[in-house]
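K.L.:
Provided below for reference: sequence and predicted model.
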Amino acid sequence: MIFPTFAPPTTRTPSFVLDASVVATWGIPRRYVVYTHRVRSQLASGVALTTATWPFDVAEQLLAAVQRGETTRPRVDALLTGLSGFRLYIDDEGPFRVWPTTLDLAHAHDISVRDAAYLELALRIDLPLATVDATLTRAAVAARVTIFTP
């Protein structure tokens, strides 16, 4: 398994919630910017927490980028293989909070349920959110969630 379900008690605690939009840029050259590079560098020596949908979200964004010609399948495969080197933990409580908590956040901020899952996790765990998604950033600011600064 690439990602443990949750951080074992002997490891360092996560320092931020990682949105799929950041990781997807690592495989799409024209979207890879200073911020996403810095998040990657921070994750290389730290620990992050993410939602249960995160693997699907990353894969979906990368598949769409391949289909649009923004990246290649070999580049995506290399990125996905390399993810096993990061300490990234999947939240195992999020699926049990979809209704009403996550759904309420989606309604309140006019965002998708998937985006609301990242927002709910950051709120619940009280961690900053690493994202380059403009809609999620807007919702996070409105919900008083700090945007992660690497």
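P.N.:
Perfect, thanks for sending it.

K.L.:
okay, CA-based contacts and neighbour counts for the rest of this
P.N.:
OK.

K.L.:
how about the nearest residue to the residue nearest the centre of the chain, chain neighbours excluded?
P.N.:
Central residue of the chain (CA atoms, centre = their mean): D19, 1.8 Å from the mean position. Distances taken as CA to CA, 6 or more residues apart in numbering put T131 closest to D19, at 5.3 Å, once the chain neighbours are dropped.

K.L.:
can you give me the neighbour number for that neighbour?
P.N.:
Neighbourhood size, T131 [other CA atoms under 10 Å]: 23.

K.L.:
so it touches T137, yeah?
P.N.:
Yes. If you go by CA atoms under 8 Å, T131 and T137 touch, sitting 6.7 Å apart.

K.L.:
joint contacts of the two?
P.N.:
Residues within reach of T131 and of T137 at once, by CA atoms under 8 Å, 6 or more residues apart in numbering, are I147.

K.L.:
now do the buried residues in stretch 94-106.
P.N.:
G94, V98, T102, L103, L105, A106 (16 or more other CA atoms under 10 Å).

K.L.:
tell me which stretches of the chain form strands.
P.N.:
Ranges of strands in the chain, per DSSP state E, are 16-18, 47-50, 87-90, 129-130.

K.L.:
any chance of the ones you listed in a markdown table, plus mean neighbour count?
P.N.:
Shown next, in a markdown table, are the strands of the chain (neighbours: other CA atoms under 10 Å):
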| stretch | mean neighbour count |
| --- | --- |
| strand 16-18 | 28 |
| strand 47-50 | 24 |
| strand 87-90 | 22 |
| strand 129-130 | 27 |
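
K.L.:
another one to put next to it:
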Amino acid sequence: MTPPAESSDAGDLVLDVSLSCAWCFADEASEAAWAILSRLESAVAHVPSLWLWETGNVLVQAERRGRITAAAIRSFLGLLEGLPIRIDHAGITTIWHDTLALARAHRLTSYDAAYLELALRLGLPLASRDQALQAAARSEGVPLLPT
């Protein structure tokens, strides 16, 4: 693995679904999570393209469990649509080689490894509530934002 790249976008970050969906559920969001949302007033959140499907899955599962209504989902998606979120469309080489190598090295799912790979490639800090992903990020020298 290569060391994290130098970032030129002060304030930008890689955002994972565990943190972005915390904004939807009052019992999951911390002050630090809200601070990251506020940070996006002047910064860009970078996400792998799978973030779209992961977000949708979290929301539909929460709706099936009666934890959220369809109206609340529409409202939350409106919030997300208004944020400066840049979707990274990594190519096959990145996905099948770099991401899988990180998944193997850190015993992560390939989904979680996609966030780590993006943070490494862009040289940006990671915002995640996932403990295994946080541990892997620390091991790879990726800065973590308080969540």
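P.N.:
Arrived safely. The structure displayed is predicted, hence computed values, not measured ones.

K.L.:
map the residue nearest to the centre of the first structure across to the second structure for me.
P.N.:
Aligning on TM-score structural alignment places D19 of the first structure opposite D16 in the second structure.

K.L.:
hmm, Q134 and that match touching each other?
P.N.:
No. Judged on CA under 8 Å, D16 of the second structure makes no contact with Q134 at a distance of 10.8 Å.

K.L.:
what residues are shared contacts of the two?
P.N.:
Counting by CA under 8 Å, 6+ apart, the contacts common to D16 of the second structure and Q134 are S128.

K.L.:
quick one: the residue sitting furthest away from the middle of the second structure from S18 of the second structure, how far?
P.N.:
Centroid-distance maximum for the second structure: G66 at 24.6 Å, with CA atoms, centre = their mean. Computed as CA to CA, to the nearest Å, the G66 of the second structure to S18 of the second structure distance reads 19 Å.

K.L.:
show me which positions of the longest helix seen in the second structure end up buried.
P.N.:
Ranked by residue count, the top helix of the second structure under DSSP state H comes out as helix 50-64. Of all the residues in helix 50-64 of the second structure, those buried under the rule 16+ other CA under 10 Å are L50, W51, E54, T55, G56, L59, V60, A62.

K.L.:
ok, I87 of the second structure touching P48?
P.N.:
Yes. Using CA under 8 Å, I87 of the second structure is in contact with P48, at 5.7 Å.

K.L.:
give me the aligned partner of the residue farthest from the centre of the second structure over in the first structure.
P.N.:
Match for G66 of the second structure (TM-score structural alignment): G69.

K.L.:
what residue of the second structure matches up with the residue nearest to D19 of the first structure?
P.N.:
In the second structure, T131 of the first structure lands on S128 (TM-score structural alignment).

K.L.:
and if you look at T53 of the first structure?
P.N.:
By TM-score structural alignment, T53 of the first structure lines up with L50 in the second structure.

K.L.:
surely that match touches D112?
P.N.:
No. In this structure L50 of the second structure lies outside contact range of D112 using CA under 8 Å: 9.9 Å.

K.L.:
could you tell me the end-to-end distance of stretch 62-73 of the first structure?
P.N.:
Terminal-residue distance, stretch 62-73 of the first structure (CA to CA): 9 Å.

K.L.:
quick one: it to chain centroid distance?
P.N.:
Remark: stretch 62-73 of the first structure is offset 19 Å from the chain centroid, using CA atoms, centre = their mean, to the nearest Å.

K.L.:
coming back round to it: of the buried residues of stretch 94-106 of the first structure, closest to D126 of the first structure?
P.N.:
Using CA to CA, G94 comes nearest to D126 of the first structure of the buried residues of stretch 94-106 of the first structure, at 14.1 Å.
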